[in-house]
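*Asks:* One predicted model, sequence on top.
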Amino acid sequence: MNDCIFCKIINGEIPSKKVYETDKVYAFHDINPEAPVHVLIVPKEHIASHNELSSENVDVMKDIHLAANEIARKLGISESGYRLINNCGADAGQTVFHLHYHLAGGTAMGSKIL
C-alpha cells in the first residue's frame, strides 16, 4: 500500500525506533505512548484490520504473539504484566488501517483502557 504509514515505516521510508524484527513482523515504539512501554507490533504484509484475516494469512498471528512475548521479556515487563490490544475498525479507535497490536505496560494499569 503506497499510502499506508505502517508500510512506509516497515520499508524504511519513515524512521522509527525499532524494537524487534523478523521476516514477517516489525515492532517499534509508539510516537505518542500511552504507557511507559508502548510498542506497536505489525505484520510486514499489509492486512487492513483483524477483519481481513483469512485462512491464507492468519499464520501471522502466531508471529505477532511470539513477538509480543519476546518484546515484553526484552523490555522487562513480562513478569509485572502488560496489555496486548488490537483496535478493529474506526468505532473501536483504529486510525491506521494496517493490522497492528499495541503492547503496553511498565506501570500498574488497573482498569484503564488504551
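*Replies:* Yes, it's here.

*Asks:* Please count neighbours and contacts with C-alpha atoms only from this point.
*Replies:* Will do.

*Asks:* how close does Asn11 get to Leu40?
*Replies:* Counting by Cα to Cα, to the nearest Å, the separation of Asn11 from Leu40 is 15 Å.

*Asks:* Which one's more surrounded, those two?
*Replies:* Just comparing Asn11 and Leu40: by other Cα atoms under 10 Å the higher neighbour count belongs to Leu40, 23 against 11.

*Asks:* can you map out the helices along this structure?
*Replies:* Remark: helices assigned in the chain by DSSP state H are 5-10, 60-74.

*Asks:* Check it against this one:
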Amino acid sequence: MTDCLFCKIVAGDVPATIVRESDRAVAFRDINPQAPTHVLVIPRDHHPTAAELAAADPELLAAVLVEAHRVAEDEGIAGTGYRIVFNTGEQAGQTVFHVHAHVLGGRGLNWPPG
C-alpha cells in the first residue's frame, strides 16, 4: 500500500533500524521503545491486522512468530523470557494498520499490562 508506513519500511523508502530480515518478514527497532528490547516484526505482505493475516495466510503468521523468536535469540532474551504482543484494532492500541508483532524483553514485564 502506498500510504502504509510499514510497507514503506519494507520497500526501503522509510529508514528503520533493521535487526533481521527473511524472505517473508522484516524486524526493526521500535522508535518509542517500551522495554530495553523492543523490536517490531512485520510481514513483507500488507495485512491490516493479526486477525486478517490469520484468516488469509496462517503460514505467514507462523513465519512472523518464527522471526519474533529469532529476534529474541539474537537479542539475548530468549533464555530469560520475552513477550510477543499483537495489538489488533484501535481499542487494543493498534496505530499502524499493517500487522506487527512487538517483541519485548530485557526487564521484568508485569502482568497484566495497561
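*Replies:* Received, thanks. These numbers come from a predicted model, not from an experiment.

*Asks:* List the TM-score for the superposed pair.
*Replies:* Once the chains are laid over each other, their TM-score by TM-score structural alignment, normalised by the length of the first structure reads 0.94; 114 aligned residues with a Cα RMSD of 1.3 Å.

*Asks:* In space, what's closest to Gly89 of the second structure - neighbours in sequence excluded?
*Replies:* Nearest residue to Gly89 of the second structure, sequence neighbours excluded (Cα to Cα, 6 or more residues apart in numbering): Thr49, at 7.1 Å.

*Asks:* quick one: contacts for that neighbour?
*Replies:* The contact partners of Thr49 of the second structure, by Cα atoms under 8 Å, 6 or more residues apart in numbering, come to Thr88, Gly89, Phe97, His98, Val99, His100.

*Asks:* Which among the helices of the first structure is found nearest to Tyr26 of the first structure?
*Replies:* Tyr26 of the first structure lies closest, by Cα to Cα, to one member of the helices of the first structure: helix 5-10, at 6.7 Å.

*Asks:* Off-centre distance for that closest one?
*Replies:* Centre-to-centre, helix 5-10 of the first structure and its host chain are 12 Å apart (Cα atoms, centre = their mean, to the nearest Å).

*Asks:* once aligned to the second structure, how far is that helix on average?
*Replies:* Superposing on the second structure places helix 5-10 of the first structure at an average distance of 0.4 Å from its equivalents, by mean Cα distance after the TM-score superposition for the first structure.

*Asks:* any idea how far Val42 of the first structure is from Ile5 of the first structure?
*Replies:* Distance of Ile5 of the first structure to Val42 of the first structure, given as Cα to Cα: 11 Å.

*Asks:* can you check Val58 of the first structure too?
*Replies:* Counting by Cα to Cα, the gap from Val58 of the first structure to Val42 of the first structure is 13 Å.

*Asks:* Between those two, which has more neighbouring residues?
*Replies:* Ranked by neighbour count (other Cα under 10 Å), Val58 of the first structure and Val42 place Val42 first, with 27 against 12.

*Asks:* show me the contacts for the closest residue to that one other than its chain neighbours.
*Replies:* Leaving aside its sequence neighbours, Val42 of the first structure sits nearest to His100 (Cα to Cα, 6+ apart; 4.5 Å). His100 of the first structure sits next to Leu40, Ile41, Val42, Pro43, Ser49, Asn86 when contact means Cα under 8 Å, 6+ apart.

*Asks:* Not counting its neighbours along the chain, what's nearest the first one?
*Replies:* If the residues on either side of it in the chain are set aside, Leu40 of the first structure comes closest to His102, at 4.8 Å by Cα to Cα, 6+ apart.
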